[in-house]
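Trainee: when you get a sec, could you give me coordinates for this:
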Amino acid sequence: MSDVFFEELDIPKPDYNLGVGSDSHGAQTGKMLIEIEKILLRDKPDLVLVYGDTNSTLAGSLAASKLHIKTAHVEAGLRSFDREMPEEINRVLTDNVSDLLFCPTETAVLNLKKEGITKGVYNVGDVMLDSLKYNIKIAEQKATILKELNLNSKEYIVATVHRASNADSFENLSSIIKAFCHAGVPIVFTVHPRTEKYLKQYGLWDKLREKVKVIPPLGYLEMLKLMAHAKKILTDSGGVQKEAYMLGVPCITMRENTEWVETIEDGGNVLVGANYEKIMDAILNFEGGKAKGNVFGNGDACVKILEILMTAI
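Mentor: Now for the predicted structure:
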């Protein structure tokens, strides 16, 4: 799935490919830890920069800290306070071994302070806003997804489902798909391969395709344009929650909690879990709210991070 992003955004191919595919959390993290350590021992970098909350984030930060190499974490301080989420474990552990912690919001800074982490903490804003502001004009000019799918602006809902708590659960996935089919509004569902596997396994695939426009995952620019022109967005993704907020599109989050509490507090996002009635109510009635400010910064997070890194090395 990653190839399209490299091509579309003209990103140079990585110098190293760890060759670690899908596996259990422990096996995947362990394999990456071994391979990253080999690279760090060979290249001897001054600093290791990790991003987000994936298993690679944790593997990179652990490998660096055990070799006494400075570690910087972009998107530090996020907390959903749900230890059943693998991402939450990755965030907490990564923050505790990092030397520089680049927080996207003031809430993230306060979360770290409550845990006794105050040294090397910076509120720089969110790099995702940097990317969105840079690419939205390009997406509007180049992306043809609305024409390809015969969609009119603000007359459809975009949906994504990928989180294990939803995709792997027959009860949750059935409830979500039932709501999609009864929405009464055209839904464009970009289906993650993992979710597609379970939809077919649970016998939900054919029913879904009868009622919903199902498409494969899109490139960044096509997805950005699709979301920007949506009436609402249904998701369980943390990143999509943020992008919806930044684009001013009402977001309905099919989770019981979120690390992006600012989107809830500002009125642009609502939590509905996998409950059919709550999802339907939000589809029909949730209109979102007007953003009160730049909670994710001004779109210059990358500049601030670079300036701090230059003095730290």
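Trainee: from here on, contacts and neighbour counts on C-alpha atoms
Mentor: Fine.
Trainee: how close does the closest residue to Ile117 other than its chain neighbours get to Ser61?
Mentor: Nearest residue to Ile117, sequence neighbours excluded (C-alpha to C-alpha, 6 or more residues apart in numbering): Asn96, at 7.7 Å. Summarising the geometry, the distance separating Asn96 from Ser61, computed by C-alpha to C-alpha, to the nearest Å, is 10 Å.
Trainee: this one as well, want them side by side:
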Amino acid sequence: MQITIVAGARPNFIKIAPIIKEIEKKKNEGYDLNYRLVHTGQHYDKKLSATFFDELSIPDPNVNLNVGSGTQAEQTAAIMIGFEKELQAFPTDLVIVVGDVTSTMACSIVAKKLHIKVAHVEAGIRSGDLKMPEEINRMVTDSITDYFFTTSKLANNNLMQLGINEKQIFFVGNVMIDTLLSKEKDFRQPKAWQELNLKSKDYFVLTLHRPSNVDEESHFKNMLNEIITSSRNKPIIFPVHPRTKKILDTLDINFENLHFVEPLSYLEFNYLVKHAFAVLTDSGGITEEATMLNVPCMTFRNSTERPETCDIGTNVLVGSSIEKIKKSFEKLFDGNWKKGAYPELWDGKASERIIEEIIKIYNL
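Mentor: Model (predicted):
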């Protein structure tokens, strides 16, 4: 059996690593499993791409489509053109896409138009916010997917409400957690740890990149002001996403305890998360990592596609309301943040379950 695995951006790399490891394991056990890894080049910054491949022991991709930057439409079109040529040159039995980035949607469309089966890892999650490009990507991908691998029973329900046959849905757990648990022992201090004299549980990690938070300059500046004011002078480490950096460069942001750092590798970033007093973010994936590392997490969004991080984990949605941000920090400093637990099947074995199901589906 021939499988094509698609990766395009940071969250994808984290998700494909354990899947590839499991395919190689099963192949060594004698199963007829072969794969071809396609990197679309959606993330092209070395820190956001090549470093992740090295640290997560992902083999070099068989091809990099090198699509680079562009508008949503330009990037989608470039991925589709490149991936169509790839599939025509290297036929496959199954395309595996992961997550909800532009590459996920674009490659699913191409595969289906070439009559190739699609498996979506992390299927069925929904934020309900159609202003998020990722929500469109999820909806389109799930509308044409053949096999749905989910991280929660809520995701199963979302899919069944769309009329998806229950036999096509497989609740397997979270492959991001597979990677987190297997790599936790390898987390390492970034340079900023020594340079800023950081101490465990005495600083914040901040990430912001959603258009709703950073595109409107006055809103972005007001949010940062409130975060700084409420932080009680604890250091705030802000690894700056390239998209956010362009906006920050136009603002006059200068606070003593706010430290901008270059994008960090996977092992460095999660070292910071593990030892942080709290995580401040608008990313979905980081809320999952914070939940598993049992670190308080504030999410600057009004909705989330990962409600289990709020219902079960350490995450709380605080939106962008200045008053709510202030109250959330007060609760954190008062020691009243909720205690988190681990969601069901977030046990490091999701990729095993995925490959076992594929073996059953294809009678290997």
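Trainee: before we move on, back to that, of Asn96 and Ser61 of structure 1, which one has the most company?
Mentor: The residue with the greater number of neighbours, taking Asn96 of structure 1 and Ser61 and applying other C-alpha atoms under 10 Å, is Ser61; the counts read 30 against 16.
Trainee: residue in structure 2 paired with that one?
Mentor: Ser61 of structure 1 maps onto Ser108 in structure 2 when the alignment is built from TM-score structural alignment.
Trainee: the one helix or strand that match maps to vs structure 1, average distance?
Mentor: With elements taken from DSSP states H and E, the one containing Ser108 of structure 2 is helix 102-113. Superposing on structure 1 and averaging over aligned pairs (mean C-alpha distance after the TM-score superposition for structure 1), helix 102-113 of structure 2 comes out at 0.5 Å.
Trainee: ok, the match of Ser61 of structure 1 - contacts?
Mentor: For Ser108 of structure 2, the contact set (C-alpha atoms under 8 Å, 6 or more residues apart in numbering) comprises 95, 97, 118, 141, 144-145.
Trainee: rebuild the residues you listed as a markdown table, extending it with neighbour count.
Mentor: Formatted as a markdown table, the entries for the contacts of Ser108 of structure 2 read as follows, by neighbours: other C-alpha atoms under 10 Å:
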| residue | neighbour count |
| --- | --- |
| Val95 | 24 |
| Val97 | 29 |
| Val118 | 25 |
| Thr141 | 26 |
| Ile144 | 18 |
| Thr145 | 22 |
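Trainee: between those, which is nearest Leu293 of structure 2?
Mentor: When those are compared for distance to Leu293 of structure 2 (C-alpha to C-alpha), Val97 comes out closest, at 26.2 Å.
Trainee: what lies in contact with whichever strand or helix holds that closest one?
Mentor: Secondary structure from DSSP H and E places Val97 of structure 2 in strand 94-98. Identification of contacts with strand 94-98 of structure 2 by C-alpha under 8 Å, 6+ apart yields 2-7, 12, 15-16, 104, 107-108, 111, 116-122.
Trainee: if you set the cut-off to 6 Å instead, what comes out?
Mentor: Residues external to strand 94-98 of structure 2 that are found in contact with it (C-alpha atoms under 6 Å, 6 or more residues apart in numbering): 3-6, 104, 117-121.
Trainee: what angle separates it from helix 102-113?
Mentor: In terms of direction (axes from the mean of the first three to the mean of the last three C-alpha atoms, to 10 degrees), strand 94-98 of structure 2 departs from helix 102-113 by 160 degrees.
Trainee: which part of structure 1 matches strand 94-98 of structure 2?
Mentor: In the comparison with structure 1, strand 94-98 of structure 2 aligns to the range 47-51 (TM-score structural alignment).
Trainee: what's the end-to-end length of stretch 12-32 of structure 1?
Mentor: Distances were taken as C-alpha to C-alpha; on that basis the terminal residues of stretch 12-32 of structure 1 are 21 Å apart.
Trainee: against structure 2, where does it fall?
Mentor: Taken onto structure 2 by TM-score structural alignment, stretch 12-32 of structure 1 occupies residues 59-79 there.
Trainee: distance between stretch 290-300 of structure 2 and the chain's centre?
Mentor: Distance of stretch 290-300 of structure 2 from its chain centroid, counting by C-alpha atoms, centre = their mean, to the nearest Å, is 14 Å.
Trainee: on that earlier part again, what's the mean deviation for the match of strand 94-98 of structure 2 versus structure 2?
Mentor: Per the superposition on structure 2, stretch 47-51 of structure 1 and its aligned residues are separated by 0.3 Å on average (mean C-alpha distance after the TM-score superposition for structure 1).
Trainee: centre of the chain to that stretch, how far?
Mentor: Distance of stretch 47-51 of structure 1 from the chain centroid (C-alpha atoms, centre = their mean) equals 18 Å.
Trainee: now do stretch 246-264 of structure 1
Mentor: For stretch 246-264 of structure 1 - counting by C-alpha atoms, centre = their mean - the centre lies 11 Å from the chain centre.
Trainee: now stretch 115-126 of structure 1
Mentor: Between the centre of stretch 115-126 of structure 1 and the centre of its chain there are 20 Å (C-alpha atoms, centre = their mean).
Trainee: go on, stretch 103-114 of structure 2?
Mentor: On the basis of C-alpha atoms, centre = their mean, stretch 103-114 of structure 2 sits 20 Å off its chain's mean C-alpha point.
Trainee: about what we covered before: which residue range of structure 1 does the helix or strand just after the helix holding Ser108 of structure 2 align onto?
Mentor: Proceeding N to C from helix 102-113 of structure 2, the next assigned helix or strand is strand 117-121, under DSSP H and E. Strand 117-121 of structure 2 falls opposite residues 70-74 of structure 1 when the two are matched by TM-score structural alignment.
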